[in-house]
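Q: predicted coordinates and the sequence they were generated for:
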Amino acid sequence: MNTVVLVGNPKPASRTLAAARLVAQLLTGSPPDAVVDVVGLGAELLRPGGPAVAAAIRTVRAATLAVVASPTYKASYTGLLKLFLDQLPPDGLRGVAAVPMMLGAGPDHALAPELLLKPVLVELGATCPTRGLYVLDHRYDDPLAIEPWLGPARDQLLRLLEPGRGPAPGTALPTDTEVKS
């Protein structure tokens, strides 16, 4: 499995990045294979087709599993992440299992990853078999903050990604209820 962490935080080496790495590690049992910290692409994000952005897009598109993370800004994900995602071609994430993840200061925006980030990933062709993950930013490095989400999410991802465990072609992905039983 090729695991990639994609982070759209305007601060380099952010808590969002640390949290996304932790989630990837807890989901797969190993560190991510690649990390795309979008802020490192700088002004090249404003010039479509630049070599660093093109390389980052190739990295994300080659992922089997992508943890896509953003802090909560104005009740949504960052414009920085949107700038990057907008450069992906239509269906650019086809074949990628994506986990939408956001950090925030309080529980008021807990549905943001599900309602705002997940639809964009699906529109780009990603499969999002898990619920979106929202983590309080003061608990960004606490595995216990992720634990209630982790068990069902890991199960759903394994069913999708492990050979012989995924659904037969043409069948629906398992629902939360089916995974728990």
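A: Perfect, I can see it now. Numbering: from 1, shown residues only.
Q: make it CA atoms for all contacts and neighbour counts henceforth
A: Noted.
Q: tell me where the protein has strands.
A: All strands of the chain, identified by DSSP state E, fall at 3-7, 34-37, 65-71, 97-104, 133-136.
Q: adding mean neighbour count and distance to Arg47, write the ones you listed out as a markdown table.
A: Formatted as a markdown table, these follow (neighbours: other C-alpha atoms under 10 Å; distance: least, C-alpha to C-alpha, whole Å):
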| stretch | mean neighbour count | distance to Arg47 |
| --- | --- | --- |
| strand 3-7 | 28 | 19 |
| strand 34-37 | 20 | 17 |
| strand 65-71 | 27 | 22 |
| strand 97-104 | 28 | 26 |
| strand 133-136 | 23 | 31 |
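Q: tell me which of those strands lies nearest to Leu160.
A: When the strands of the chain are ranked by proximity to Leu160, the top entry is strand 97-104, at 8.2 Å, counting by C-alpha to C-alpha.
Q: now for the next helix or strand after that closest one, which elements pack on it?
A: Downstream of strand 97-104, the next assigned helix or strand under DSSP states H and E is helix 112. Helix 112 sits against no helix or strand, with contacts defined as 3 or more C-alpha pairs under 8 Å, 6 or more residues apart in numbering; DSSP states H and E.
Q: now do the contacts for the nearest residue to Pro107 once chain neighbours are set aside.
A: Leaving aside its chain neighbours, Pro107 sits nearest to Leu136 (7.2 Å; criterion: C-alpha to C-alpha, 6 or more residues apart in numbering). Leu136 makes contacts with Leu103, Gly104, Ala105, Gly106, Pro107, Ala145, as judged by C-alpha atoms under 8 Å, 6 or more residues apart in numbering.
Q: dropping in the other structure now:
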Amino acid sequence: MSILLIAGSPSEHSRSAALLDAVAQRLHTQHLPVDRLHIRDLSPQALLLADFQHKTITRALAQVESARAVVVATPVYKAAYSGVLKVFLDLLPQSGLKGKAVLPLATGGSPHHMLALDYALRPVLQSLGARHILPGVYATDAQVPKDDEGRYRVGEEIASRLDDGVSALLHEGLRMPVSAAFAPVPFAQVRCSV
């Protein structure tokens, strides 16, 4: 069972990539196989011309097809997800996400773009046949600041929401069992008084 992380930012270093990195760290602690797809690394000409024979496009489409779950991260520009993500999603077949659980992530300059996850991205994911689209995680620029070394770091509030998102992906989307906090008690040993 692989989980594909799709980076929909045209920038190599971005806040949305920081969200994906944080999700990847959480998945690695669960010893789950994670694969990555950086749309910016695909051939721009092949993307724009919908060249399905180009090696980067065939490889990317195969990654999506073989994944059991997908995490999509995008910056929000003008109340919509990124253009590079749009071009890639347009290349997927109509049932390209069929049977897959999807966790959408987005970053934007202010909270005003938060609904782009629900009103712009979610309908497209649904039209591609995603089985279960989990509640997304949206972070503002202030919630993913740069550290002293100039790298984007996820703040505490977003880290907590990513924990919840990954947990939902594993337990709701992939239906992995929840680890018990204590050993199960057989019903015969349950005692109660009324």
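A: Arrived safely, thanks for sending. Just so it is clear, the model here is predicted, and its values are computed rather than measured.
Q: my read: Val38 of the first structure touches Ala13, true?
A: No. Using C-alpha atoms under 8 Å, Val38 of the first structure is not in contact with Ala13, being 10.5 Å away.
Q: out of these two, which sits in the more crowded spot?
A: Set Val38 of the first structure next to Ala13 and count neighbours by other C-alpha atoms under 10 Å: Val38 wins out with 21 against 13.
Q: how many other residues sit next to the residue nearest to that one when sequence neighbours are not counted?
A: Spatially, and ignoring its direct neighbours in sequence, Val38 of the first structure is nearest to Gly8 (5.3 Å; C-alpha to C-alpha, 6+ apart). By other C-alpha under 10 Å, the residues close to Gly8 of the first structure number 28.
Q: and Gly8 of the first structure, what's its match in the second structure?
A: Gly8 of the first structure maps onto Gly8 in the second structure, with residues paired by TM-score structural alignment.
Q: ok, its match to Ala101 of the second structure distance?
A: When distance is defined by C-alpha to C-alpha, to the nearest Å, Gly8 of the second structure is 18 Å away from Ala101 of the second structure.
Q: then Val144 of the second structure?
A: 25 Å.
Q: what does Leu46 of the first structure align to in the second structure?
A: So Leu46 of the first structure corresponds to Leu48, using TM-score structural alignment.
Q: can you get me a residue count around its match?
A: Leu48 of the second structure, neighbours per other C-alpha under 10 Å, totals 13.
Q: among the contacts of Leu136 of the first structure, which recur in the second structure?
A: Counting by both residues aligned by TM-score structural alignment, their matches' C-alpha atoms under 8 Å, the contacts of Leu136 of the first structure that remain in contact in the second structure are Leu103, Gly104, Ala105, Gly106, Pro107.
Q: give me the neighbour count for the residue lying closest to Ala19 of the first structure once chain neighbours are set aside.
A: Leaving aside its chain neighbours, Ala19 of the first structure sits nearest to Tyr140 (5.1 Å; criterion: C-alpha to C-alpha, 6+ apart). By other C-alpha under 10 Å, 22 other residues sit near Tyr140 of the first structure.
Q: thought Thr16 was touching Tyr140 of the first structure, still the case?
A: Yes. The pair Tyr140 of the first structure / Thr16 is scored as a contact, 7.2 Å apart, by C-alpha under 8 Å.
Q: overlap in contacts of these two?
A: Contacts common to Tyr140 of the first structure and Thr16, judged by C-alpha under 8 Å, 6+ apart, are Leu103.
Q: Thr107 of the second structure -> the first structure?
A: Under TM-score structural alignment, Thr107 of the second structure pairs with Leu103 in the first structure.
Q: thought that match was touching Asp137?
A: Yes. Counting by C-alpha under 8 Å, Leu103 of the first structure sits close enough to Asp137 to count as a contact (5.2 Å).
Q: which neighbours do the two have in common?
A: Common neighbours of Leu103 of the first structure and Asp137 (C-alpha under 8 Å, 6+ apart) are Thr16.
Q: may I ask you to name the longest helix in the second structure?
A: Within the second structure, and with DSSP state H defining each element, the longest helix by residue count is helix 15-29.
Q: that one vs strand 69-77, what angle?
A: Between the axes of helix 15-29 of the second structure and strand 69-77, defined by axes from the mean of the first three to the mean of the last three C-alpha atoms, to 10 degrees, the angle is 160 degrees.
Q: ok, and what's touching helix 15-29 of the second structure?
A: By C-alpha under 8 Å, 6+ apart, helix 15-29 of the second structure touches 5, 7-9, 33-34, 71, 73-75, 105-107, 141, 144, 152-154, 159, 162-163, 166.
Q: what inclination does it have with respect to strand 3-7?
A: Counting by the same axes, to 10 degrees, helix 15-29 of the second structure points 170 degrees away from the direction of strand 3-7.
Q: ok so, going back, compile the strands of the first structure into a markdown table and extend it with columns for distance to Leu161 of the first structure.
A: As requested, the strands of the first structure are exported to a markdown table (distance: least, C-alpha to C-alpha, whole Å):
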| stretch | distance to Leu161 of the first structure |
| --- | --- |
| strand 3-7 | 11 |
| strand 34-37 | 18 |
| strand 65-71 | 9 |
| strand 97-104 | 8 |
| strand 133-136 | 19 |
